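[1] Have a look; sequence and predicted model below, questions after that.
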Amino acid sequence: MLKRLMFLLAGLVAVSACGAQDKAAPAKTDWKEGQNYFVLAKPQPPAPGKVDVTEVFSYACPHCAHFQPFVDQLKARLPKQVTFTYMPVVFNPSWEPYARAFYAAQSLGVLDKSHQALFDALHRDHKPLRTIEELGGFFGGLGVDPKNFVSTAQSFVVEGQLNKGRELALAYEIQSTPTLIVNGKYRLDASSAGGQEQAIALAEWLVDKELKSAKK
């Protein structure tokens, strides 16, 4: 387990370093499979006729906080028929409360309000939000009853979502955060793409590739 965590943390450092690089995005014809993006061994396609982009992330990850503005750009530019999904991942026990917070916020209908706010609280304001109870206090500031938040975060439904997320993280071959998955088939990150802007450009290119394939 320790070896795996060290490997995962090394992946996080790689994402950070490559994300800071300032180099031009490759032309669309220059993206290389196995170098810039990877085809999953066990694809997890969405429903027939659908195209989906998933960001695998954690609120605990500072690189995810830095990547969020680029994610917002991607969401705004995606064609209407393409859906965007967030998937929190748990690399170690300290990350689990944040995954529970995501699913609870989603269930309570406050995710649009809480998503950026939680990133800001953790990485800009450095608030000590490490437990479900502390996170309940944070959500209380957003108008959510703290007790309702805690009970939702610890519910059977959220437990099932966590288990499903663990299965998908394995199928998606997740090694670091943030990672983008396009249509349950392709995996990429800022490191493989050559930077954060390049990662968004590559994701859009893969989306276009899938949309064209769906029309055939």
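    Everything's here; your move.
[2] From now on I want contacts and neighbour counts done on CA atoms only, so please keep to that.
    Noted.
[3] all helices in the protein, in order from the N-terminus.
    2-19, 62-77, 96-108, 111-119, 132-140, 146-153, 156-171, 190-193, 196-215 (DSSP state H).
[4] Pro128: neighbour count?
    By other CA atoms under 10 Å, the residues close to Pro128 number 10.
[5] Who are the contact partners of it?
    Listed by CA atoms under 8 Å, 6 or more residues apart in numbering, the contact partners of Pro128 are 122, 134.
[6] Can you tell me how far Gln44 is from Lys75?
    21 Å (CA to CA, to the nearest Å).
[7] and stretch 177-194, how far from the chain's centre?
    In terms of CA atoms, centre = their mean, to the nearest Å, the centre of stretch 177-194 is set 10 Å apart from its chain centre.
[8] And stretch 42-53, by the same measure?
    Counting by CA atoms, centre = their mean, stretch 42-53 comes out at 16 Å from the chain centroid.
[9] List the buried residues in it.
    By 16 or more other CA atoms under 10 Å, the buried positions in stretch 42-53 come out as 44, 51-53.
[10] Kindly report the same for stretch 94-103.
    95-103.
[11] Could you do stretch 138-147 as well?
    Buried, per 16+ other CA under 10 Å, within stretch 138-147: 138-139, 144, 146.
[12] next one: stretch 203-216
    203-208, 210-211.
[13] Span of stretch 127-143 from start to end?
    18 Å.
[14] scratch that, stretch 50-61
    29 Å.
[15] and what of stretch 45-64?
    24 Å.
[16] okay, pairing it with this:
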Amino acid sequence: MTYRPALLVLAVAGLLALSGCEKVPPKVAPAPVQTPAGTASPAASPGGLVPGKDYVDIANGMPFSPETGKIEVVEVFGYTCPHCAHFEPMLEAWKAKQQPDVNLVLVPAPFGGWWQPFAKAYHAADEMGLVQSTHAALFNALHVDHALPTPPAIATDKQVAGFYGQHGANAAEFEKRMNSAGVAQKLKRDAAFLERSGADSTPTLIVDGKYRVIGQSPEDTLRIVDALVARERAAH
């Protein structure tokens, strides 16, 4: 049988749209709980969203990097996550359409193992002003060109720094920056935010530190984000 690559890509993309990368192997889902007769389902909130279905309220939630007059949208992501790679161009297109009061913040998931070298690399690249020119390129290097090790293999810091060496950085300096005290402190901050937000998979979007989005597809996720942003804008 002859496979058609275009159709195969679309099929894979469809599967990615309905799932995410977890920091631990997925567990078997419990059987759905039946709602007793006469018990009302959760009521839709303003914007047509249903708490517990479309988003989770984060108790005492605070933005990751608050700015006066800004509505923060955090993406918790990982470069090794194929779902994040699939979502990245959609998120960029969404970002381009936002009003000036929306602040998109990227937070790399420091889950350990194969996640860790790339989480360190994100912060090193950010400090060196290289994120904008390398963000999409690193996804492509991993998931399209397969130029770097992907899970379950773990890329070395030297391999990751070598990629940035091809994109304007001094590779040795970049590797040193990856392992600096400043980057280590930022990873601790990332981990603390993920813990208090309940984010344990990627990509996860969090609006103003208050709402963790539950989307059934990338499009659904962005629909929910738009509604939550509108809610926060009205409340400001």
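    Here it is on my side, so go on. Note that the structure is a prediction, hence the values are computed from the model and not measured.
[17] Got a TM-score for the pair?
    Put the two chains on top of each other and the TM-score (TM-score structural alignment, normalised by the length of structure 1) is 0.83; 192 aligned residues with a CA RMSD of 2.0 Å.
[18] In JSON lines, list the helices of structure 1 along with distance to His126 of structure 1.
    Below are the helices of structure 1 laid out as JSON lines (distance: least, CA to CA, whole Å):
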{"stretch": "helix 2-19", "distance to His126 of structure 1": "19"}
{"stretch": "helix 62-77", "distance to His126 of structure 1": "11"}
{"stretch": "helix 96-108", "distance to His126 of structure 1": "15"}
{"stretch": "helix 111-119", "distance to His126 of structure 1": "10"}
{"stretch": "helix 132-140", "distance to His126 of structure 1": "13"}
{"stretch": "helix 146-153", "distance to His126 of structure 1": "20"}
{"stretch": "helix 156-171", "distance to His126 of structure 1": "25"}
{"stretch": "helix 190-193", "distance to His126 of structure 1": "24"}
{"stretch": "helix 196-215", "distance to His126 of structure 1": "23"}
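[19] Please identify which of those helices is closest to Leu180 of structure 1.
    Nearest of the helices of structure 1 to Leu180 of structure 1, taken as CA to CA: helix 196-215 at 7.4 Å.
[20] My guess is His167 of structure 2 contacts Gln132. True?
    No - using CA atoms under 8 Å, His167 of structure 2 makes no contact with Gln132, being 11.0 Å away.
[21] Out of the buried residues of stretch 42-53 of structure 1, list just those in strands.
    Secondary structure from DSSP state E places 51-53 of the buried residues of stretch 42-53 of structure 1 in strands.
[22] now the residues you listed in a markdown table, with distance to Gly34 of structure 1?
    Formatted as a markdown table, those follow (distance: CA to CA, whole Å):
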| residue | distance to Gly34 of structure 1 |
| --- | --- |
| Val51 | 21 |
| Asp52 | 21 |
| Val53 | 19 |
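[23] which of these lies closest to Met6 of structure 1?
    Val53 (27.6 Å).
[24] Just tell me what the closest one corresponds to in structure 2.
    By TM-score structural alignment, Val53 of structure 1 lines up with Val73 in structure 2.
[25] again with Glu159 of structure 1
    By TM-score structural alignment, Glu159 of structure 1 lines up with Ala184.
[26] Spit out the contact partners of its match.
    So Ala184 of structure 2 contacts Lys120 (CA under 8 Å, 6+ apart).
[27] Asn103 of structure 2 versus that one, what's the distance?
    24 Å.
[28] Next: Val183 of structure 2.
    Taking CA to CA, one finds Val183 of structure 2 at 22 Å from Asn103 of structure 2.
[29] can you check Val76 of structure 2 too?
    14 Å.
[30] out of those two, which sits in the busier spot?
    Val76 (23 against 20).
[31] how near is that one to Glu195 of structure 2?
    Computed as CA to CA, the Val76 of structure 2 to Glu195 of structure 2 distance reads 12 Å.
[32] for His123 of structure 2, same thing?
    Counting by CA to CA, the gap from His123 of structure 2 to Glu195 of structure 2 is 19 Å.
[33] How about Glu72 of structure 2?
    From Glu72 of structure 2 to Glu195 of structure 2 the distance is 18 Å (CA to CA).
[34] So what does Asp72 of structure 1 match up with in structure 2?
    Match for Asp72 of structure 1 (TM-score structural alignment): Glu92.
[35] Check the spacing between its match and Lys27 of structure 2 real quick.
    31 Å.
[36] neighbour-wise, which of these two wins?
    When Glu92 of structure 2 and Lys27 are compared on other CA under 10 Å, the one with more neighbours turns out to be Glu92, at 12 against 6.
[37] Could you report the separation of that one from Leu106 of structure 2?
    12 Å.
[38] Equivalent analysis for Glu67 of structure 2, please.
    For Glu67 of structure 2, the distance to Leu106 of structure 2 - CA to CA - is 15 Å.
[39] Check Ala161 of structure 2 too.
    20 Å.
[40] Look at the two and report which has more neighbours.
    The neighbour count for Ala161 of structure 2 versus Leu106, taken as other CA under 10 Å, is higher for Ala161 (26 against 15).
[41] The more buried one pairs with which position in structure 1?
    Per TM-score structural alignment, Ala161 of structure 2 is aligned with Gly136.
[42] most tightly surrounded among the helices of structure 1?
    Across these, averaging neighbours per residue (mean count of other CA atoms under 10 Å) puts helix 190-193 on top, at a mean of 26.
[43] The residue in structure 2 that Pro88 of structure 1 lines up against and Gly168 of structure 2, how far apart?
    Structural alignment (TM-score structural alignment) places Pro88 of structure 1 against Pro108 in structure 2. From Pro108 of structure 2 across to Gly168 of structure 2, the span is 21 Å (CA to CA).
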